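J.: Sequence plus predicted model, see below.
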Amino acid sequence: MSFAPSRSSADPLDDALTAAVGAVSSRVAAIAASNPVVIIDGRSGAGKSSLARRLVAAWPGRSRVQLVALDDVYPGWGGLADGADYARDTILLPHAKGTIGVWRRWNWEVGERAEAHAVDPSLPLVVEGAGILTPASATLADVRVWVDAPDASRKDRALRRDGETYRPHWDLWAAQEDAHLSEHEPQALASVVVFLP
């Protein structure tokens, strides 16, 4: 399933996110499970976090939804692949097995893992972040989303969000994203492809 944003709105990004939430919510509702798993991947600034937050707010059902952002998991600026593997092993795999997953937040200031967080396998789960959609993680998710956007829009959004903290690391992070796309072809693994302006 793939769709592009409307071109007639005064706020095309808002409209595209609304449409994307509707598309993903429909997939979630069709699963008819009490604890579905959604993973959302895409390059930096594509709109993954915005989509994930809106999806959780509009979740089709009464359950409390657990949201994990890989920005809290990556072990530093060079850790895209390691963070995605860590999330698969400590969050997605336990959830799929029906056991409690425990992950530890990465403290970017001190460069080490910090407090632990539990993931309840009885509740729905949304995991978002660059690198999360791989062949190994795809089998652990009910809905797999790839978010795409033009390079200029992505960079503008990412640097407005994270400012000068991110700017020196943009090229390093982009190279890791390139490696992920080349090795795993996440868009081909997605059940929903979202294009944001």
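T.: Cool, got the structure. Residues are numbered from 1 along each chain as shown.
J.: going forward, measure contacts between C-alpha atoms and count neighbours the same way
T.: OK.
J.: Next SSE downstream of the longest helix belonging to the chain?
T.: Scanning the chain for the helix with the most residues, using DSSP state H, yields helix 12-31. The helix or strand immediately downstream of helix 12-31 is strand 37-42, counting by DSSP states H and E.
J.: which helices and strands sit right next to that next one?
T.: Secondary-structure packing of strand 37-42 (3 or more Cα pairs under 8 Å, 6 or more residues apart in numbering; DSSP states H and E): helix 48-57, strand 125-128, strand 143-148.
J.: in the longest helix of the chain, what counts as buried?
T.: 13-25, 27-28 (16 or more other Cα atoms under 10 Å).
J.: about what we covered before: okay, the helices and strands packed on strand 37-42 in CSV with mean neighbour count next?
T.: Listed next are the helices and strands packed on strand 37-42 as CSV, based on neighbours: other Cα atoms under 10 Å:
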stretch, mean neighbour count
helix 48-57, 19
strand 125-128, 24
strand 143-148, 24
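J.: I'd like the ones you listed as a markdown table, with distance to Ser191 appended.
T.: Below are these laid out as a markdown table (distance: least, Cα to Cα, whole Å):
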| stretch | distance to Ser191 |
| --- | --- |
| helix 48-57 | 15 |
| strand 125-128 | 15 |
| strand 143-148 | 5 |
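J.: which residues touch the longest helix of the chain?
T.: 4-6, 9, 36, 50-51, 54-55, 58-61, 142-143, 145, 192, 194-197 (Cα atoms under 8 Å, 6 or more residues apart in numbering).
J.: Next one for the comparison:
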Amino acid sequence: MSSAPSRSSADPLDEALTVAVGAVSARVAAVGAANPVVLIDGRSGAGKSSLARRLVSTWPGRGRVQLVALDDLYPGWDGLADGARYARETILLPHAKGTIGVWQRWDWETGERAEAHAVDPSLPLVVEGSGLLTAAAAPLADVRVWVDAPDRSRKDRALHRDGDTYRPHWERWAKQEDEHLVRDEPQTLASLVLCLP
């Protein structure tokens, strides 16, 4: 009898993420640039952060890859659209122009911007977060990803991850995501749509 784990006992999310990373990596490799930009959008709990971290850790190119999460940029629980605009202005536009971008982390406890971080335009860049794919941001990326997942799975993952900190704000944040879906139609701007369990 084999000691290898059976396929049925494997984690479906883990398997789906492995396939998803392969799909995104293939798109990145096809770009053929030394400093490609990947944007990953999707609703809360869809798997954006997990996908982004795995992509960076198995990057198809050489050298360092920069990763920015919009969770570090949103100016509070009502800041989905403002965080996405801030990312475009301070990170994506400078990167596209070949200049160093500088963004400041949002301190959720003090309610203000904190330490500054630089983004090197000569290096690859992965940015992930809800609200990211807009008509203004899409042209600044080489690979644009929309991540989808069932509502129940998303909510379970998000609340398991952030627990009581997020629970009172779930509906408030979901409303902003709904507005983003209607206003920006991010799925139509994506070059790759991924569905996770």
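T.: Okay, I see it. As the structure is a prediction and not an experimental result, all values here were calculated from the model.
J.: Quick TM-score on the pair, please.
T.: The TM-score (TM-score structural alignment, normalised by the length of the first structure) is 0.95; 191 aligned residues with a Cα RMSD of 1.0 Å.
J.: Which among the helices and strands packed on strand 37-42 of the first structure is found nearest to Gly79 of the first structure?
T.: strand 125-128 (15.2 Å; Cα to Cα).
J.: Show the secondary-structure elements that the closest one is packed against.
T.: strand 37-42, helix 48-57, strand 66-69.
J.: Can you give me the distance of the residue nearest to the spatial centre of the second structure to Ala174 of the second structure?
T.: For the second structure, Glu128 is the residue whose C-alpha lies nearest the centre (Cα atoms, centre = their mean; 1.8 Å). From Glu128 of the second structure over to Ala174 of the second structure the distance is 17 Å, taken as Cα to Cα, to the nearest Å.
J.: Could I get the contacting residues of the residue nearest to the centre of the second structure?
T.: Residues near Glu128 of the second structure by Cα under 8 Å, 6+ apart: 39-41, 48-49, 52, 67-70.
J.: give me that answer again for 10 Å
T.: Shown in contact with Glu128 of the second structure (Cα atoms under 10 Å, 6 or more residues apart in numbering): 38-42, 48-53, 67-71, 84, 87, 145.
J.: now do Val193 of the first structure
T.: 1-4, 20, 23-24, 40-42, 144-148, 187.
J.: what's the mean deviation for the helix or strand that contains it versus the second structure?
T.: Using DSSP H and E, Val193 of the first structure sits within strand 192-195. Taking mean Cα distance after the TM-score superposition for the first structure, the mean distance separating strand 192-195 of the first structure from the aligned residues in the second structure is 0.6 Å.
J.: Neighbours of the equivalent of Tyr74 of the second structure over in the first structure, how many?
T.: Alignment note: Tyr74 of the second structure maps to Tyr74 in the first structure; criterion TM-score structural alignment. Residues within reach of Tyr74 of the first structure, counting by other Cα atoms under 10 Å, total 25.
J.: closest one to His169 of the first structure among the helices and strands packed on strand 125-128 of the first structure?
T.: Per Cα to Cα, nearest to His169 of the first structure of those: strand 37-42, 17.3 Å.
J.: which bit of the second structure covers that closest one?
T.: Mapped onto the second structure using TM-score structural alignment, strand 37-42 of the first structure spans residues 37-42.
J.: now that stretch, how far from the centre of its chain.
T.: 5 Å (Cα atoms, centre = their mean, to the nearest Å).
J.: Next: stretch 187-197 of the second structure.
T.: On Cα atoms, centre = their mean, the centre of stretch 187-197 of the second structure falls 12 Å from that of its chain.
J.: buried ones in it?
T.: 187, 189-194, 196-197.
J.: Likewise for stretch 160-180 of the second structure?
T.: 173, 176-177, 180.
J.: Secondary structure added to these, as TSV?
T.: Output for those, formatted as TSV (DSSP: H, G, I helix; E, B strand; the rest coil):
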residue	secondary structure
Trp173	helix
Gln176	helix
Glu177	helix
His180	helix
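J.: Run through the residues that contact the aligned partner of Leu172 of the first structure in the second structure.
T.: In the second structure, the residue paired with Leu172 of the first structure is Arg172, using TM-score structural alignment. Counting by Cα under 10 Å, 6+ apart, Arg172 of the second structure makes contact with 77-78.
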